[in-house]
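A.B. asks: Below is the sequence, then the predicted model.
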Amino acid sequence: MVHIGYTMMTEQAGPRALVEHVVGAERAGFDFSVTSDHYFPWLESQGHAPYAWSVLGAAAQATSRIPLMTYVTCPTTRYHPAVVAQKAATMQLLSQGRFRLGLGSGENLNEHVVGGGRPAAPVRQEMLEEAVEIIRALFAGGYVNHHGAHFDVESAKLWDLPDEPPPIGIAVSGKRSCELAGRLADLVIAIEPKRELVDAFDRHGGAGKPRVGQLAVCYDPDRETAIARAHEQFRWSVGPWPVNAELPGPAAFAGATRFVRPEDVARSVPCGDDVDAFVEAVRSYAEAGFTEVALVQIGGDHQQPFLDWSEKTLLPALRQL
């Protein structure tokens, strides 16, 4: 059975609302939750970008069952890996073992704010690998000194460590990231239902480990309303990931997507209230080998109707997968 998750999309809701949403997701019966970690929204129409780690801490206290996870945090530019390790260990304690640390090489949209330029993709992968090494060393306890190609750590130690460190997931999009995730990660993360990503992860040591995907959906009883909202807030998602990773801000995404039509978005995002369309979209992940799929309901003000519909209609249908 594929586990179905709920996404706290920080780009489309404020911090208090996000916590209310994940409480509702737990009540509705979602199996897990994930949280984006952004400094900017993709488009101004989304309108939000609170600090994800504060939201996660509040969510850990407001919920009791639903697992929590970053989807994903970049531990190389905006955050130093030693600080990410401290945050993740604290979250594992606050959540009483319900936290997973999802990591990735980051997008220019969020990482540019601290300056220093944008490293080339191979360098970003090198930085991510070194960051994971540092985080795991700190999770192991004791003092850590590290002087690598990209990071320095001086006598760092985590004073509050959980009995079991949070599992580490790595986001993948191509051959190099799959090889990295297979070697270093406890689970793999992707945003496309591509079998080749799962197979590459398996070849490099990922066989038998969880595979987590993410799917944007737009529930509304009126399909045309859903399509219009998806186009307004999520048209950026139809662009190729190598381009999306490099654009610096909402204005750039608005320009890059000015010719994207509502029907273009509707082809990749299930819209409306046809449960079969939502099930088929999730099925594409299951058939590609994913064991978990986190749903993103588009529209920060449209979460409760989606949660109600999910509890009564969508989740029972998805349990059949």
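C.D. replies: On my side now, so go ahead. Since we're looking at a predicted model, the values are computed, not measured.
A.B. asks: Every contact and neighbour count from this point should use C-alpha atoms.
C.D. replies: Fine.
A.B. asks: distance of G174 from S310?
C.D. replies: Note on G174: its distance to S310, by C-alpha to C-alpha, to the nearest Å, is 32 Å.
A.B. asks: Helices of the stretch 201-321 of the chain, start to end?
C.D. replies: Taking DSSP state H, counting those that start in this stretch, the helices of the stretch 201-321 of the chain run over residues 223-234, 241-244, 250-256, 262-268, 275-287, 303-309, 315-318.
A.B. asks: out of G174 and S310, which sits in the more crowded spot?
C.D. replies: S310 (20 against 13; other C-alpha atoms under 10 Å).
A.B. asks: Contacts only, for the more buried one.
C.D. replies: Neighbour list for S310: A28, P316 [criterion: C-alpha atoms under 8 Å, 6 or more residues apart in numbering].
A.B. asks: separation between it and G24?
C.D. replies: Between S310 and G24 the computed distance is 11 Å (C-alpha to C-alpha).
A.B. asks: mind checking the SS state of D160?
C.D. replies: coil (DSSP: H, G, I helix; E, B strand; the rest coil).
A.B. asks: related to what we said a few turns ago, what's the most buried one of the helices of the stretch 201-321 of the chain?
C.D. replies: Highest mean neighbour count of the helices of the stretch 201-321 of the chain: helix 223-234, a mean of 20 (counted as mean count of other C-alpha atoms under 10 Å).
A.B. asks: Give me the residues contacting that one.
C.D. replies: 43, 45-46, 218-220, 261-263, 265-266, 269, 271-273, 298-299.
A.B. asks: here comes the other one, which I'd like you to weigh against the first:
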Amino acid sequence: MATRFGYTLMTEQAGPKELVRYAVGAEDAGFDFEVSSDHYFPWLSAQGHAPYAWTVLGAVAHATERVDLMTYVTCPTIRYHPAIIAQKAATLQILADGRFTLGLGSGENLNEHVVGEGWPSVADRQDMLAEAIEIIRKLHTGELVDFRGEFFQVDAARIWDLPDQPVPIGVAVAGNAGIETFGPLADHLIAVEPDADFIKAWNAHSSTPTVDGQRSRAIGQIPISWDRNRDKAIERAHDQFRWFAGGWDVNADLRTTAGFAAATQFVTPDDVAGNIPCGPDLDQIVEAVTPFWEAGFTDIALVQIGGDTQEEFLRDAAPELLEKLRAASS
């Protein structure tokens, strides 16, 4: 299974019209797929944006022809009811002509707190996600669904517009307990750490049929800060992406952009440059991405940091970078 390389539509760092334009540019540059974050807040105020991802993705589906599309990721438990996610995903799959994968996760307080339903424990969030997937699967059969679960209720619901191609589901997982729970429920793995043992464990629990020796796609993501000026690239990455240093255990629980700013106030530009490839050196980016395909990731999405850098990156750097990535991973 050849490694596929993707482009991230960061809703936190660009407005809706710009995101659609970048999506078209990424397809033209040669990316295989595109993933979209789904946020109500940016991570940091310096990023400055948070348009509604599903509206953007509908426009992207219409404006593009070839690239696969994916939410990376949507939380179907608090801000959205799973029955609504089922309807949105089915509609988007129709608009995308079968190119859409529904990426799901247990969410972050940053986005989910806005509806005033509180922030459950990790264990409850995982159980809610499993129940939400069950509801989405039932509704995607096209049958009338009544459901009474521990967390959700569905009354006489049916999805009337179903795509010809079923909507694949990917789930963001970070630990062994998540593998055991979601391996049998999801089609694909979403993860951010290049851990080969983790992917092997997922495949051992996955119910997805084996294709070319691989049970599921393993979809990862890595930030980069390409710029002709390395110092400028480091400065921008520190300004807009230092939230990444907290790790997901911390990031999931912080409530506001002010919280992320406080939690990362001691992260230095050197810290960021040590974890994110910064500057014009494409070989450095390839080196940073390499551990993902070596660990068994089949799909790797790049996050180019900075809303005002996208067009130059897509035009001047992405085509050559993709050539280097494909040559190195083959």
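C.D. replies: Looks like it arrived, so ask away. This one's a predicted model, so the numbers in the text were calculated from it and none came from an experiment.
A.B. asks: So among the contacts of helix 223-234 of structure 1, which ones count as buried?
C.D. replies: 43, 45-46, 218-220, 262, 265-266, 269, 271-273, 298-299 (16 or more other C-alpha atoms under 10 Å).
A.B. asks: which of those residues sit farthest apart?
C.D. replies: Farthest pair in those (C-alpha to C-alpha) is L43 and D273. Separation: 24.9 Å.
A.B. asks: ok, G15 of structure 2 touching Y52?
C.D. replies: No - with contact defined as C-alpha atoms under 8 Å, G15 of structure 2 does not count as touching Y52 (9.5 Å).
A.B. asks: what span of structure 2 lines up against stretch 76-94 of structure 1?
C.D. replies: With TM-score structural alignment applied, stretch 76-94 of structure 1 matches the range 77-95 in structure 2.
A.B. asks: any idea how far stretch 17-37 of structure 1 is from the chain center?
C.D. replies: Distance, stretch centre to chain centre, for stretch 17-37 of structure 1: 13 Å (C-alpha atoms, centre = their mean, to the nearest Å).
A.B. asks: If you count neighbours, what's buried in that stretch?
C.D. replies: Neighbour-count burial for stretch 17-37 of structure 1 flags 17-26, 28-37 (criterion: 16+ other C-alpha under 10 Å).
A.B. asks: cool, and stretch 165-180 of structure 1?
C.D. replies: For stretch 165-180 of structure 1, the neighbour count (16+ other C-alpha under 10 Å) marks 165-173, 177-180 as buried.
A.B. asks: residue contacts, the residue nearest the centre of structure 1?
C.D. replies: Closest to where the C-alpha atoms of structure 1 average out (C-alpha atoms, centre = their mean) is Y71, at 2.0 Å. Shown in contact with Y71 of structure 1 (C-alpha under 8 Å, 6+ apart): V34, T35, S36, D37, G102, L103.
A.B. asks: Please pull up the equivalent of the third one in structure 2.
C.D. replies: Pointing back at S36 of structure 1 there. In structure 2, the residue matched to S36 of structure 1 (TM-score structural alignment) is S37.
A.B. asks: so what's that match closest to, chain neighbours aside?
C.D. replies: Excluding the flanking residues, the one nearest S37 of structure 2 by C-alpha to C-alpha, 6 or more residues apart in numbering is Y72, at 5.0 Å.
A.B. asks: What of I85 of structure 2?
C.D. replies: Spatial nearest neighbour of I85 of structure 2, excluding adjacent residues (C-alpha to C-alpha, 6+ apart): P76 at 6.3 Å.
A.B. asks: and that neighbour, what element?
C.D. replies: Using DSSP states H and E, P76 of structure 2 sits in no helix or strand.
A.B. asks: The counterpart of E133 of structure 1 in structure 2 and D283 of structure 2, how far apart?
C.D. replies: Matched to structure 2 by TM-score structural alignment, E133 of structure 1 sits across from E134. Distance of E134 of structure 2 to D283 of structure 2, computed by C-alpha to C-alpha: 43 Å.
A.B. asks: Quick check: Q303 of structure 1 touching V22?
C.D. replies: No - between Q303 of structure 1 and V22 there is no contact under C-alpha under 8 Å: 9.7 Å.
A.B. asks: how about A262 of structure 2, what's its partner in structure 1?
C.D. replies: In structure 1, A262 of structure 2 lands on G255 (TM-score structural alignment).
A.B. asks: From the centre of structure 2, give me the residue that's furthest out.
C.D. replies: Going by C-alpha atoms, centre = their mean, the residue of structure 2 most distant from its centre is A156, 31.1 Å out.
A.B. asks: Now the element after the host helix or strand of that residue, going C-ward?
C.D. replies: Element membership of A156 of structure 2 [criterion: DSSP H and E] is strand 153-157. Using DSSP H and E, the next helix or strand after strand 153-157 of structure 2 towards the C-terminus is strand 169-172.
A.B. asks: Now that following strand on structure 1. Mean distance?
C.D. replies: Strand 169-172 of structure 2: mean distance to aligned residues in structure 1 after superposition is 0.2 Å, counting by mean C-alpha distance after the TM-score superposition for structure 1.
A.B. asks: Which helix in structure 2 has the most residues?
C.D. replies: Longest among the helix segments of structure 2 by residue count, using DSSP state H, is helix 122-139.
A.B. asks: Name the residues of that helix that are buried.
C.D. replies: Buried residues in helix 122-139 of structure 2, counted by 16+ other C-alpha under 10 Å: 125-133, 135-139.
A.B. asks: Report the mean deviation for it after fitting onto structure 1.
C.D. replies: Aligned to structure 1 and superposed, helix 122-139 of structure 2 gives a mean residue distance of 0.3 Å (mean C-alpha distance after the TM-score superposition for structure 1).
A.B. asks: other SSEs contacting that helix?
C.D. replies: Judged by 3 or more C-alpha pairs under 8 Å, 6 or more residues apart in numbering; DSSP states H and E, the packing partners of helix 122-139 of structure 2 are helix 82-95, strand 145-148, helix 176-182.
A.B. asks: for the counterpart of R283 of structure 1 in structure 2, what are its contacts?
C.D. replies: Using TM-score structural alignment, the equivalent of R283 of structure 1 in structure 2 is T290. T290 of structure 2 makes contact with A328, S329, according to C-alpha under 8 Å, 6+ apart.
A.B. asks: Same question for T74 of structure 2.
C.D. replies: Residues near T74 of structure 2 by C-alpha under 8 Å, 6+ apart: S37, D38, L102, G103, L104, G105, G107.
A.B. asks: go on, H49 of structure 2?
C.D. replies: T11, E12, Q13, A14, G15, F41, P42.
A.B. asks: Can you tell me which of those are buried?
C.D. replies: Applying 16+ other C-alpha under 10 Å to those, the neighbour count classes T11, E12, Q13, A14, G15, F41, P42 as buried.
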